[in-house]
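Undergrad: structure, please.
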Amino acid sequence: MYVESDFERPAKEQDHQGPEWRNPVSRDYGRIVHSASFRRQQGKTQVFPGHESDFFRNRLTHSLEVAQIAEGIADRLNTVYKEQVGDRQINGRLCAAAGLVHDIGHPPFGHNGERALDDQMKQYGGFEGNAQTLRILSRLEKKFKYDDPVGNDERAGLNLCFRTLAAVLKYDEVILEKRDAKSDLAKGYYESEAPIVARIKEKVLRGKALPAGVKFKTTECAIMDIADDIAYSVYDLEDSLKAGFLTPASILSSDDKLLKAVAEKVVEQLGIPVTEADVLSTFVDVFKDLIPDVEKGDELVSFIEATRTSNEICSNGYVRTALSSLLVHEFINGVEFVFDDEYPALSKVSLGAETRKKVEVLKQYTFTAIIYSSRVKLGEYRGTELVKDIFEALKAKKGHLLMPDDVRERYLNAQDDATKARTICDFVAGMTDRYAVEFWARLRSDAAESMFKSI
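TA: Below is the predicted model of the structure:
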């Protein structure tokens, strides 16, 4: 499945070939782990803010889980589909590398920060987390520069292999330079990275053109995407149970309005009929040990026992971990593979229909019940306004004086408004939640950080 061109790099590395015992994917994996953008994920919220509890996952721990699940999927497919795969085995470490970086483009405060930045960038190419991930890897990380720059930008980011970069290219669409102010978030990659995307496709497809109507998405990218969905569906639920935001009893007694909203979201994502009863039956299956057989006259005893079991799932780490492990194992076993002999790099990986529906129901229920809850929304609202406020302050007249020296220099050297706006956007997007709060406090709060603390 892999050829030499897959492991070529955008920029030449005459002095960085590495020892022969380190293959290109291992080197990419190492570069990712040692990068600043990877580390910064520890300061970015997954569902619940990190300062609330050390238990809850952040973007870094989520990415580590996605990487492990992705590598597990690859290992299983290589075993179960060995007759199809043959000597063209899927590279599990490459899938894991994609898992590690799939979220590094997320700004502070998650999807709310993403929307706030996109609102500011609608006339300058937009902002989107996946597009920012590719930009970080291919431009912003400070490891390599081009001897012969592509366009007017000498930065080469981590200079990862083309096949590694392909593994994070989830959406084969360029984001329009200018969009209507009321338009929804656009998925894709920025126009500024279009040249590197063209090179990725050329190398990975070995010079072939894509068939009409086919989008570019490699096997490793599909595996990473599935691993991300599995991690979201299982571990966001686990965090919600631990936090007490959800209990098995509250889920199984969900009102019709919530069940309908979840069903509509699943239909929107999968394009198949899903009813409120389907949503409820999914959780009946997940929590089946909670529902005892009821004999006439034993309803009260059964109710008490079910309530105790519900509480135990939330409070007992052993029980929660066992439930999560069973679900992850079930979902990995539901992954299917179809080898593409003409386009091996685009061989299809997908979840079986029933597994995919179950994953999506869990994912959409947690999202709808928790992300839209007032307690979570209050914190997110602050994050949205905070990101907007920082961006506008930096974009204002003499706003460059508020920037760190290296950002200020690139801003002042920018030749047009779009490049200046993108420079600000890159800086704000790279902030952790805490750094964004501290930066904003220097602008607005009566309890700002000391001027002796660097920005």
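Undergrad: okay, CA-based contacts and neighbour counts for the rest of this
TA: OK.
Undergrad: quick one: the strands in the stretch 51-200 of the chain?
TA: Under the criterion DSSP state E, counting those that start in this stretch, the stretch 51-200 of the chain carries strands at the ranges 145-150, 153-155.
Undergrad: again, but for the stretch 201-350 of the chain
TA: Under DSSP E, counting those that start in this stretch, the stretch 201-350 of the chain gives strands at 335-338, 348-351.
Undergrad: now those in a markdown table, with distance to R375 and mean neighbour count?
TA: Below are these laid out as a markdown table (distance: least, C-alpha to C-alpha, whole Å; neighbours: other C-alpha atoms under 10 Å):
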| stretch | distance to R375 | mean neighbour count |
| --- | --- | --- |
| strand 335-338 | 35 | 18 |
| strand 348-351 | 33 | 18 |
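Undergrad: what's the closest of those strands to K187?
TA: strand 348-351 (20.3 Å; C-alpha to C-alpha).
Undergrad: before we go on, could you also do this sequence so I can check it against the first one:
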Amino acid sequence: MTAPYASDPAQVRGRRVAEEESAFRSPFQRDRDRIIHSSAFRRLKHKTQVFVAHEGDYFRTRLTHSIEVAQVARTIAGALGLNGELTEAVALAHDLGHPPFAHAGEDTLDALMAPYGGFDHNAQAVRIVTSLERHYAEFDGLNLTWETLEGLAKHNGPVTPLRSDDPVTGSLPYALADYNARHDLELHTHASAEAQVAALSDDIAYNNHDLHDGLRARLFDDDEIAGLPIVGDCYAEVDRLYPGLDRKRRRHEALRRVFGVMVGDVITRSRYLLEDAAPASVAEVRHLGRPVIRFSDALWGDLKQIRAFLFARMYRAPEVNDMRLRVHGVVSTLFPHYLNAPDHLPEQWRRDVAQAADETALARLVSDYIAGMTDRFALQEYASLTGDGARDFSDNGV
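TA: Model (predicted):
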């Protein structure tokens, strides 16, 4: 049964370019399908989460992560009576704006773009689906519904300037401000409950699969994470039910239970918050002034301990830090090269260069181009410019 605060496809707030809707698919289903068929979504296959692609075929990519997030999000949305199609659309698109080389690539690109308004992957996702995907005859982008765009823009909650007195850090992310000036996404409010589910499902997915990937990379072992909250209880339950289980099955059984604990906690806590607030519509959800999809305080405290462990032992592990330095060099080489020699950009990008009004506009184009690269294409471009092959990027001891 659909809840009164769920997003209703029959009352969709429209698309920026008016279209006749499908007779067979809801507006949100159509959004989801356009996202799946986009070039940016396909490129996620060769964009990594933490490890670069050369480190093994079994580590998560942005694509596998996005699929896992969508699966979790649909489960939670169904349990809460929300619209599963909108939830899935936002979940599948939430990482479209990530540049190559995971957060190391984003940090470097943001620093390089600091004189031109910075770089933000959530804002870039909006830019991709509203402008950079260029396949349709009547519009640039995917012409998604207002509700899906809202979910992408507010992935981390309401968007407000950090400082009003600073023309750079005080402004909204450039790509987001540019689009919002033409199509108001009401950035000061919270997103729909569906978009909030997609955002929290992102946390659930990466907390779980980063434990799995870290184990596979031998950055830590099962005994070490068995000392963590939530995780330890799950290992203990598996050992009680299946004594003597082989290592891989034991690990899988334990970590899938970790998944279940997080999902169950979100559903239980969010049901309480929704019942307590009793919003009568999705508009009331947006204007409550607080999120309605949350972990319990107790589980959130446990997750902080897991995140602290992952930060120390995985995200800042010596092997990963070494890779961060290497990919920093790649992006730091590509950006100034294209900025100073825009004629080296592909032909379709050079057409936009000719219309760039100033250096900031040119830098935004270069940023768009680099952000759209996959890990391996960025390495190929780097090798072609420097003569330094990508072989060293696979020899990292992981």
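Undergrad: among the strands of the stretch 201-350 of structure 1, which is nearest G105 of structure 1?
TA: Once these are compared by C-alpha to C-alpha, strand 348-351 is nearest, at 24.1 Å.
Undergrad: what's the closest one packed up against?
TA: Here strand 348-351 of structure 1 touches helix 219-243, strand 335-338, going by 3 or more C-alpha pairs under 8 Å, 6 or more residues apart in numbering; DSSP states H and E.
Undergrad: if you set the cut-off to 6 Å instead, what comes out?
TA: Applying 3 or more C-alpha pairs under 6 Å, 6 or more residues apart in numbering; DSSP states H and E, one finds that strand 348-351 of structure 1 contacts strand 335-338.
Undergrad: redo the strands of the stretch 51-200 of structure 1 as CSV? Include distance to K215 of structure 1.
TA: What follows is the strands of the stretch 51-200 of structure 1, written out as CSV (distance: least, C-alpha to C-alpha, whole Å):
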stretch, distance to K215 of structure 1
strand 145-150, 25
strand 153-155, 27
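Undergrad: deepest-packed of these, please.
TA: strand 153-155 (a mean of 16; mean count of other C-alpha atoms under 10 Å).
Undergrad: thinking again about what came up before, what's the closest of the strands of the stretch 201-350 of structure 1 to D180 of structure 1?
TA: Of all the strands of the stretch 201-350 of structure 1, strand 348-351 sits nearest to D180 of structure 1, with 34.2 Å by C-alpha to C-alpha.
Undergrad: ok, residues contacting the closest one?
TA: Residues from elsewhere that reach strand 348-351 of structure 1 (C-alpha atoms under 6 Å, 6 or more residues apart in numbering): 334-338.
Undergrad: rerun at 7 Å
TA: By C-alpha atoms under 7 Å, 6 or more residues apart in numbering, the surrounding residues in contact with strand 348-351 of structure 1 are 219, 222-223, 334-339.
Undergrad: output those residues as CSV; include the columns distance to E83 of structure 1.
TA: Output for the contacts of strand 348-351 of structure 1, formatted as CSV (distance: C-alpha to C-alpha, whole Å):
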residue, distance to E83 of structure 1
T219, 17
A222, 20
I223, 19
G334, 18
V335, 16
E336, 14
F337, 12
V338, 11
F339, 10
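Undergrad: so which of the strands of the stretch 201-350 of structure 1 is nearest N78 of structure 1?
TA: Taking the strands of the stretch 201-350 of structure 1 one by one with C-alpha to C-alpha, strand 335-338 is closest: 9.7 Å.
Undergrad: other SSEs contacting the closest one?
TA: Secondary-structure packing of strand 335-338 of structure 1 (3 or more C-alpha pairs under 7 Å, 6 or more residues apart in numbering; DSSP states H and E): strand 348-351.
Undergrad: which residues does T374 of structure 2 contact?
TA: Shown in contact with T374 of structure 2 (C-alpha under 7 Å, 6+ apart): 43, 46-47, 100.
Undergrad: alright, that wraps it up for me.
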